[in-house]
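prediction below, plus the sequence it came from.
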Amino acid sequence: MKAGDFITDVMHSLAFLSRLPVPSRFFENADAISMSRTARAFPAAGLLIALPGAVLVVVCAAFDASPQLTGWLIIGITALMTGALHEDGLADTADGFGSGKDKARMLEIMKDSRIGSYGAIAMVLSFALRATALASLIETLPAKAAAAAFIAALVLSRGVMVWHWQALPAAKTSGLAAGAGQPGTGERNIALAIGVLLFLLFTLHALPAASIVLVLAAACLATMLFGRLCDSRIGGHTGDTIGACQQITEIVTLVALALAA
């Protein structure tokens, strides 16, 4: 793996997963770069996406801001940076799966841009659980350690979403996920390795090894169980379920970190 190619993949991942500006020079040969290859850099892009929120944790702590206010601010700002891409996937998946219809109808509901009751509930829970878990980390840990835990959750969740993408076939022949292709085992392994290594880097100084292992196990279990649910309901993945996987594992990771801290 060439360093230059990987940096390009990081920039492409950042452009895909967020609304952060990326220099145009990284897109000069964009046609030759597939999204399925770019996926290996998702965790590294997650690190860049998490940095502003992590800095805000430290800044708010310096001004003795309320942990709850800080948690909500950081989750809200991060959602703005990503264009609520993954939150939208979670909401669409919740509406589809919550409908109890057959596969074809579920996929139609997930494609609908309107948000139903299940989607609204899922989004409220997502924001509330993440903000509250982050507030708990800010109350329990030093500011820099809480900021690092936030980065760790965002990085790990963007690694396991590639696992979800690779593990299941496309549930439909059209759509963003189907058109982008599917990461191979090599890309999945790189994404998981980067995600786990960065997770360890940002948590080992603050938590016992046993707690870190339990948090990783919780994130992996959530990914596997959600994958089985997608397989049983729609027979594979879609762009929405990939985003939902990121949200579910980020929630599980932050809550597990808050419980372990």
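Noted; the coordinates are in hand. The structure displayed is predicted, hence computed values, not measured ones. Numbering: from 1, shown residues only.

please make it C-alpha for all contacts and neighbour counts, starting now.
OK.

mind listing the helices for the protein?
With DSSP state H, the ranges of helices along the chain come out as 3-17, 35-38, 42-62, 67-82, 85-98, 103-111, 117-140, 143-167, 176-180, 185-203, 209-234, 239-260.

neighbouring contacts of the third one?
Outside of helix 42-62, the residues within contact range by C-alpha atoms under 8 Å, 6 or more residues apart in numbering are 10-11, 13-14, 17-18, 70, 74-75, 77-78, 81-82, 138, 143-144, 146-148, 150-152, 154-159, 162, 191, 194-195.

find the nearest non-adjacent residue to residue 116, please.
residue 95 (5.9 Å; C-alpha to C-alpha, 6 or more residues apart in numbering).

contacts only, for the one you found.
Shown in contact with residue 95 (C-alpha under 8 Å, 6+ apart): 109-110, 115-119.

okay, pairing it with this:
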Amino acid sequence: MQFNDYIDDIARATGFLSRLPMPARYFDGHDGSLSRAAGMFPLAGLVIALCPGLVVLVLSWLGANTALTAIIALIVLIVVTGALHEDGLADSADALGARGGRDHMLSIMKDSRIGAYGVLALMAGFSLRAVALTIILSVAGGWNTFLVLLAVAAASRAAMAWHWNELPPARHDGVAVAVGAPDTPAVKLAVGLGIGLFALLTLFSTGLIPTVLGLGLIALAAWQWTGTVRARLGGHTGDTIGATQQITETVSLAALALLL
């Protein structure tokens, strides 16, 4: 691959995972497949996290309240992603929390309405992330929190690619099927980038022990969630892929906050 191919893949991955406008030239003549571009999910995560990260830097420089800064940063992140991953978390929670078999759970995932399990999952995820960011910001400061946001964004999107590759499709339609499963080299690249970026950025911002334990907990959360999805659905959907990002992001932020 040439350097321009990596740039193309970063732009396509960012366009898929967010509402950030990408130049049309990266998509002209492209078949819409993410099989190769999935390898750049961690770098797309860095691009996405720049927006809430800059909010943290500016508000902390202005001396704003840390809790309010954390909530505003999360709102900016949700706007940037279009709540894509939150939607996956809510649909997955509604489906797996319901009684019934596999077909019933898959039909719930396709329903645009949200149920009690979905609401509770969103509340828990947002609350945990907001509190964790508040603690990190209070203890480590604005610059280190900025680095943590970048690290978590990269690692959680690497987990998405891994989950996607580990399971077959649960159904034969949907976005995850339409864009194509990531190929093995792309998954290896995504996991390598996710681990490397998380380790590098958190070593500087939180230290060695939070870095090592944080990586371990991200891996454990991704493995446990993927095992649950395999047992209940027999394969991935776009919603379970999005939920993977939310679960690993929440776990990693909470872990880093507890270990500071």
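Yes, it's here. Everything numeric in this text was worked out from a predicted model, so none of it was measured.

related to what we said a few turns ago, of the contacts of residue 95 of structure 1, buried ones?
By neighbour count, with 16 or more other C-alpha atoms under 10 Å, those hold 109-110, 115-116, 118-119 as buried.

sorry, back to before: which of the contacts of helix 42-62 of structure 1 are buried? Put it as a ChimeraX command.
Here is the ChimeraX selection string for the buried members of those, based on 16+ other C-alpha under 10 Å:
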select :10,11,13,14,17,18,70,74,75,77,78,81,82,138,143,144,146,147,148,150,151,152,154,155,156,157,158,159,162,191,194,195
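
pull the residues that contact stretch 119-128 of structure 2.
Contact partners of stretch 119-128 of structure 2, identified using C-alpha under 8 Å, 6+ apart, comprise 74, 86, 89-90, 93, 246-247, 250, 254.

once aligned to structure 1, how far is it on average?
Taking mean C-alpha distance after the TM-score superposition for structure 1, the mean distance separating stretch 119-128 of structure 2 from the aligned residues in structure 1 is 0.8 Å.

buried sites along that stretch?
119, 121-122, 125-126, 128.

matching residues in structure 1 for that stretch?
Taking TM-score structural alignment as the measure, structure 1 aligns residues 120-129 with stretch 119-128 of structure 2.

what is the burial count for residue 255 of structure 1?
Close neighbours of residue 255 of structure 1, defined as other C-alpha atoms under 10 Å, add up to 23.

ok, the closest residue to it other than its chain neighbours - how many residues close by?
Counting by C-alpha to C-alpha, 6+ apart, residue 133 is the residue found nearest to residue 255 of structure 1 once chain neighbours are left out, at 5.2 Å. Residue 133 of structure 1: 24 surrounding residues under other C-alpha under 10 Å.

thinking again about what came up before, select, out of the helices of structure 1, the one closest to residue 25 of structure 1.
With C-alpha to C-alpha as the criterion, residue 25 of structure 1 lies closest to helix 3-17 of those, at 9.4 Å.

who's in contact with residue 96 of structure 2?
Applying C-alpha under 8 Å, 6+ apart, one finds that residue 96 of structure 2 lies in contact with 105, 232.

would you turn the buried residues of stretch 119-128 of structure 2 into TSV with distance to residue 99 of structure 2?
Below are these laid out as TSV (distance: C-alpha to C-alpha, whole Å):
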residue	distance to residue 99 of structure 2
119	17
121	17
122	20
125	23
126	25
128	27
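
what is the equivalent residue in structure 1 for residue 253 of structure 2?
Mapped onto structure 1 by TM-score structural alignment, residue 253 of structure 2 lines up with residue 254.

hmm, that match is touching residue 151, no?
No - contact criterion C-alpha atoms under 8 Å: residue 254 of structure 1 and residue 151 do not qualify, at 10.0 Å.

any buried residues in stretch 161-178 of structure 1, and which?
161-171, 177-178.

what is the neighbour count of residue 183 of structure 2?
Counted with other C-alpha under 10 Å, residue 183 of structure 2 comes out at 16.

from residue 242 of structure 2, how far out is it?
As judged by C-alpha to C-alpha, to the nearest Å, residue 183 of structure 2 and residue 242 of structure 2 stand 18 Å apart.

got it, and residue 121 of structure 2?
13 Å.

what sits in contact with each of the two?
residue 89.

not counting sequence-adjacent ones, nearest residue to residue 233 of structure 1?
Of all residues not flanking residue 233 of structure 1 in the chain, residue 103 sits nearest, at 6.4 Å (C-alpha to C-alpha, 6+ apart).
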